[in-house]
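Asker: attaching a predicted model along with its sequence, questions to come.
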Amino acid sequence: MKALRPAIILLFAVNSLHAQNDLLGELNKLDSNATVPVQATFKSTRIINGHSVETVKKNHMDFRISHRFGRLNSGSYQLYGLDQATLRLGFEYGISNDLMIGVGRSTEQKAFDFFGKYRLIKQTTGARQIPLSVTLFGSAAIRTLRPVLEDEVTRSFKNKLTYVYQALIARKFSERLSLQITPTYLYRNLPELAGDKRGLFSVGLGGRLKLSKRVSVNAEYFWAAHDKNATLPYHDSMAFGVDIETGGHVFQLHFTNSLGMIEKQFIGETTGSWGKGDVHYGFNISRTFSFDKKSKKVQY
């Protein structure tokens, strides 16, 4: 009987291993038959200046502080821009996991902005693969700055309004790399400068390269179809930055030639030129609050 013990033990071990392999096979089969949404294409609802495909989760509120200093080439007297500051405060709320709304107020032009954002298509893997995420964005902004010069046009309420419509189209290619293209149409009831068109088409390109679990580098560029014959002082917006995620906070540190922080301003009214050193240092701070006790922390 003692001689049979090793054989019996080996038989049980082989059967156990076979059962485990069968179980793993069944689990893999279930995984291959499941459709899994791709998570965290970007760390935040913004790439840098522009919106990303991400939305605030249901019953969550995102409080955002966006800050731009003056131009780096302003010299030592202005402490290379640090003596000057432009600010936007915003509140954004998730009505559902796919639908969010937001409101903000900027010191630039004393502008109020209101927007809605809906995630129409989600990128998925598994049995039913969808290669892209698509989010629709629409906003209205009102300029409340009073006339400064005597000959400046006094605007009616209607002529203070600007509207923006965007389709945010993104793909997460891997755990490290995400890219987005953003076709945009911007309409001003009354442009800031004479000779500028009311309607403006633009295409934005943005991307994120993840360096670690909590750190990524981002880049963003918006080409705008300004009328070249109007000799307007506007340039395309371009920005580079770093995202740092710490619990419920996301810190975004960046350099950009755009002073404004809403679409009307950074797409349609960027006067800074990278070639001339008209670059602003800035940051965004995002703090998310949950009103849903059952919610789980979002992993990036």
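Answerer: That came in fine, so what should we check first?

Asker: from here on, just use CA atoms for contacts and neighbour counts.
Answerer: Fine.

Asker: for stretch 25-38, buried residues please.
Answerer: Residues of stretch 25-38 classed as buried: 36, 38 (neighbour count, 16 or more other Cα atoms under 10 Å).

Asker: residues contacting it, please?
Answerer: 122-129, 172 (Cα atoms under 8 Å, 6 or more residues apart in numbering).

Asker: and for stretch 68-80?
Answerer: Outside of stretch 68-80, the residues within contact range by Cα under 8 Å, 6+ apart are 81-87, 259, 277-283.

Asker: now do 7 Å
Answerer: Applying Cα atoms under 7 Å, 6 or more residues apart in numbering, the contact partners of stretch 68-80 are 81-82, 84-87, 259, 277-283.

Asker: now, which of those residues lie within strands?
Answerer: Members of those lying in strands (criterion: DSSP state E): 85-87, 280-283.

Asker: among the contacts of stretch 68-80, which pair sits farthest apart?
Answerer: 87 and 277 (21.1 Å; Cα to Cα).

Asker: got another one to weigh against that:
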Amino acid sequence: MKKRLAVLLLIVCSLSVYAQEPTNNQEDDDLFAELDDLTIESDNEVIATFKSTRLLIGQSTERVKQRQLHFRISHVFGKIKGIDNFFGLDQINNMHISLEYGLTDFIQLGIARSNKPDKTYSNSIKISALRQRDGASPFPFALSYFGSLDIKTREYFPEARNKNFSGRLEYVNQLLISRKFNKDLSLQVSPTFVYRNLTETENDPNAIFSIAMGGRYLISRSISLNAEYYYTLPTFDTHDGSKNTLAVGMDIETGGHVFQLYFTNAFALHPGKFAINQSGDFFNRDINFGFSILREFSFSKKSK
């Protein structure tokens, strides 16, 4: 309100001065520049950094808006090797179903289920802590926190080292840091910490730290090219000859749906698995084809 009054007074004063005596062009330019400064919004959030809450298989800084629900179905097929299994399409390697709800405009809650490898349920939260802004009070990047508790429910083998419930739990913590450089290019880096109460072997570390890097490039209004890569620090390597996770693909937006098509060496789609080393080398044709379908539902009350 104060800014509006200041603008009004400045306009009135300038008109009275202009009516009394002529002014030169430089003074006019200075006046209008000052008006522009006063009317710039101080809270311009940069929007649509990514088309979805996922880059491809991993989280992005985008969050579900308040009172909106995102329903997502994802599939990953078998290895793209040979015609005998139709280049992997005969085999569904994993299915992932998730629901994400915007509790507030900066807190997102989610639940999910993956059938492989451990019949895993995931409970997650995403908190949008800082948002990229331009205008009079700019901020250069967006920062979100993502946390997930993964619960493995598959039946234990008789030789399992730990059959207690605690052995079924995995904890995922990520800081998601992104910047939209222009309308086409957005990049993100995500330090990721995974803690597993029970590992496959006694030699594997319980705690694993990795760095995720990714981005998207918009090639049309509704299509973007995306990529993401999870690099596990050597200190936390599982030492089983596995390779880091890589995914490349595209987003296709059609109204209330977002389709994601991708190629990846990840065999699992919950973060407790794909955020750590996988059992395939992307550059040795250990590649799976996958896709996701996202549908948005809004529970906001529309004013009549």
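Answerer: On my side now, so go ahead. The structure displayed is predicted, hence computed values, not measured ones.

Asker: picking that back up, top of the ones in strands among the contacts of stretch 68-80 of the first structure by neighbour count?
Answerer: Taking other Cα atoms under 10 Å as the neighbour criterion, residue 280 ranks highest of these with 26 neighbours.

Asker: what secondary structure does the equivalent of residue 128 of the first structure over in the second structure sit in?
Answerer: Under the alignment by TM-score structural alignment, residue 128 of the first structure pairs with residue 137 in the second structure. Per DSSP: H, G, I helix; E, B strand; the rest coil, the local secondary structure of residue 137 of the second structure is coil.

Asker: now for residue 137 of the second structure: which residues touch it?
Answerer: Neighbour list for residue 137 of the second structure: 42-43 [criterion: Cα under 7 Å, 6+ apart].

Asker: try 10 Å this time
Answerer: Counting by Cα atoms under 10 Å, 6 or more residues apart in numbering, residue 137 of the second structure makes contact with 40-44.

Asker: over to residue 148 of the first structure?
Answerer: Here residue 148 of the first structure is in contact with residue 154 (Cα under 10 Å, 6+ apart).

Asker: surely it is in a strand?
Answerer: No - applying three-state DSSP, one finds residue 148 of the first structure to be coil, outside a strand.

Asker: and it, how far from residue 109 of the first structure?
Answerer: In this structure, residue 148 of the first structure and residue 109 of the first structure are 11 Å apart, going by Cα to Cα, to the nearest Å.

Asker: next one: residue 182 of the first structure
Answerer: Residue 182 of the first structure is 25 Å from residue 109 of the first structure, by Cα to Cα.

Asker: of these two, who's got more company?
Answerer: Neighbours per residue, other Cα under 10 Å: of residue 182 of the first structure and residue 109, the larger number sits with residue 182, 25 against 14.

Asker: report the secondary structure element holding that one.
Answerer: Secondary structure from DSSP states H and E places residue 182 of the first structure in strand 177-188.

Asker: mean per-residue distance, that strand versus the second structure.
Answerer: Comparison of strand 177-188 of the first structure with the second structure after fitting gives an average deviation of 0.4 Å (mean Cα distance after the TM-score superposition for the first structure).

Asker: re the thing from before, out of the ones in strands among the contacts of stretch 68-80 of the first structure, who's nearest residue 292 of the first structure?
Answerer: residue 283 (28.4 Å).
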